[in-house]
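Engineer: Return atomic coordinates for the entry below.
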Amino acid sequence: MDTRFDLHHETRKTKITQSVEDVGAIFNSVFSVELATSPEEINEIFELRYQVYCIDRPFEDPNCFADKREHDAYDPRSAHALVRHRASGDGVAAVRIVMSGNTPEQAYFPMEGSCVHQMDRHAQNAFAGEPRERIAEISRMAVSREFRRRFNEDRSTSGISDFASYSDWENGKRALPYISLGLFAAILQMSVKHAITHWTAAMEPALLRMLKRFGVEFDHVGPVLEYHGRRRPAFTEAASMIEGAKKRRPDVWSLVTDNGRHMPAQSTTDCMTAEKDVA
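Structural biologist: Coordinates of the predicted model:
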């Protein structure tokens, strides 16, 4: 697979003159967001996850997946998405949202037992106060090895470190994490489709800091834990996060919502009015 992640070349090739704040145009000139609905797309995601979670960063035992496709019991009640590289057609990143199932045994989320109880009381109350069918866990965020190596981010499953540096032909080196913002656009699209109003996640601290720099802030963020690597549990109302991003970074809001086409439903509870605790 030769993905050739050269934003300098591809942005020039598409002849798009980018402004400093034109995050969406830069992303869309090179990548696309794709909700995975076919067996072929799901298999592509499982193969990418196997490479990231079993080989590159072996949080899972590769011997458990003879077909070289990493999957688990949560996948049947999840929605899946890819970020695809336009020029090559390759899927370069993937993410899922895990939703509550139809039985009591499927009510719990993957991170819940290990992480939620270690958050502060406000966060625990907010989590407990929302209907389960309106919550989704952001999970299995993975960026392909080729992409991470291209940008010297091969030590992180999400492809983000505190010193991530990306370039485009007009402005030179810039800290623009296109892939992670594209994955968040995918998360929002899946959430709107499935009427999700709240997100929970256990995320790499560097990824949370990067998202905050670009105006994407979780309402509640807990302490650093050892959970598939160093992670911080987080919980937020999707609508409040997106509204905050619109105020802080309209350009990022435009990318994530596709210029307002994908907007999350408002929560019917007031649990999230408590004082925020952000990273």
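Engineer: From here on, just use CA atoms for contacts and neighbour counts.
Structural biologist: Fine.
Engineer: what secondary structure does Phe218 sit in?
Structural biologist: Here Phe218 is recorded as coil under DSSP: H, G, I helix; E, B strand; the rest coil.
Engineer: Just give me the neighbour total for it.
Structural biologist: 26 (other C-alpha atoms under 10 Å).
Engineer: how near is Lys173 to Ser78?
Structural biologist: 36 Å (C-alpha to C-alpha, to the nearest Å).
Engineer: And the two? Which one has more around it.
Structural biologist: Higher neighbour count among Lys173 and Ser78: Ser78, with 19 against 11, using other C-alpha under 10 Å.
Engineer: Please give the structure of this sequence too, so both can be compared:
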Amino acid sequence: MKNKEDIGNHYSKYFRMVNVNTEELKTIAYQLRHNVYIEEFGYHEFDEYDEYSLHCLLFHKPSNQAIGYIRLIPQIKKFNNQLPIEKFYNEPFDFNATRINKVERTNIGEVSRMAVMSSFRRRVSDNYRMDQEHLKQSENIVSPNNRYPINYLPMCLVSAAMHFAFVGNMKYCLAMVEPKLAILLRRLGVQFDQIGKPFEFFGTRVPYVFYPESTYKNLSPEFRILSDKIIEELSEPNVIKNTAHINAR
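Structural biologist: Reported below is the predicted structural model:
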């Protein structure tokens, strides 16, 4: 990659987003989550919301391997429309500094379980300067010396969550986000507001409200192109065939 405008082309060459809409793809998704959350970090990983969630996998084309995952949990009548974050965050949410006044009981969801395989996450040589919140979208995202500009993979997963939210006509979603990831997502252009204090949930997490529509409108041109490519992929029946061997370990 020679410049920032190449992000969309680089994505199309190396990656593909896929709806998890078969049992085979679910098996792959859960295996990836197991590898990241349990084997790497020791988190509790499965819950009763999986059956009702919208799942998405990010595939690496050259290896035909699933390397990223995200899900969106809609409100479920069986659980009295209560989302996981509302169970685990034991204090009232604070909406004083947000664009909403309270948690609406219809047309919302929760974004969770964002995961990227360790080999595709930040490397020391990539030097993303995640502590500098003032950086512009896509600054330091690409470098001709990097094998892959892996810093944009979180935006791929966020774009998948936006697609699910648009399909479900959700004006906003809740999320429990690790602080460093929140810094990176904000730098990429993700629009969200903090609605509570940091709390302990398999590490430090912060409750946020995420705005899909304003995020999409706020994206810089190169990330808008990337998101459009992903939304288009997820709007098609794009089951990957011959996946039984993928991520087999």
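Engineer: Ser119 of structure 2 corresponds to which position in structure 1?
Structural biologist: Residue pairing (TM-score structural alignment): Ser119 of structure 2 is matched to Glu146 of structure 1.
Engineer: can I assume that match sits in a helix?
Structural biologist: Yes: assessed with three-state DSSP, Glu146 of structure 1 lies in a helix.
Engineer: Could you report the separation of it from Ser191 of structure 1?
Structural biologist: On the measure of C-alpha to C-alpha, Glu146 of structure 1 and Ser191 of structure 1 end up 28 Å apart.
Engineer: Neighbour count: the two, which is higher?
Structural biologist: Neighbour count, other C-alpha under 10 Å: between Glu146 of structure 1 and Ser191, Ser191 has more, with 25 against 17.
Engineer: Enumerate every residue touching the aligned partner of the more buried one in structure 2.
Structural biologist: Per TM-score structural alignment, the equivalent position to Ser191 of structure 1 in structure 2 is Ala165. Neighbouring residues of Ala165 of structure 2 by C-alpha atoms under 8 Å, 6 or more residues apart in numbering: 72, 109, 171-173, 212.
Engineer: So which of these sit within strands?
Structural biologist: Using DSSP state E, 72, 109, 172-173 are the members of these that sit in strands.
Engineer: about what we covered before: what strand or helix carries the match of Ser191 of structure 1?
Structural biologist: In this assignment (DSSP states H and E), Ala165 of structure 2 forms part of helix 153-167.
Engineer: quick one: that helix to structure 1 mean distance?
Structural biologist: On superposition with structure 1, the mean distance recorded for helix 153-167 of structure 2 (mean C-alpha distance after the TM-score superposition for structure 1) is 1.5 Å.
Engineer: Report the distance from that helix to the chain centre.
Structural biologist: When distances are taken as C-alpha atoms, centre = their mean, to the nearest Å, helix 153-167 of structure 2 is centred 6 Å away from the chain's centroid.
Engineer: now do stretch 94-103 of structure 1
Structural biologist: 14 Å.
Engineer: what about it, how long is it end to end?
Structural biologist: Using C-alpha to C-alpha, the two ends of stretch 94-103 of structure 1 sit 27 Å apart.
Engineer: Give me the buried positions along that stretch.
Structural biologist: 94-101 (16 or more other C-alpha atoms under 10 Å).
Engineer: what's the most distant pair in those residues?
Structural biologist: Ala94 and Gly101 (21.6 Å; C-alpha to C-alpha).
Engineer: quick one, helices of structure 2?
Structural biologist: With helices called from DSSP state H, structure 2 shows them at 7-14, 23-33, 84-88, 153-167, 179-188, 212-218, 221-234.
Engineer: what's the closest of those helices to Ala115 of structure 2?
Structural biologist: Short answer: helix 23-33, nearest of those by C-alpha to C-alpha, at 6.7 Å.
Engineer: Read off where that closest one ends up in structure 1.
Structural biologist: Going by TM-score structural alignment: helix 23-33 of structure 2 matches residues 39-49.
Engineer: ditto for stretch 184-192 of structure 2
Structural biologist: Using TM-score structural alignment, stretch 184-192 of structure 2 pairs with 210-218 in structure 1.
Engineer: mind listing what the spatially closest residue to Pro92 of structure 2 that is not a sequence neighbour touches?
Structural biologist: Spatial nearest neighbour of Pro92 of structure 2, chain neighbours left out: Gly196 (7.9 Å); criterion: C-alpha to C-alpha, 6 or more residues apart in numbering. Contacts for Gly196 of structure 2 (C-alpha under 8 Å, 6+ apart) come out as 91-94, 206-208.
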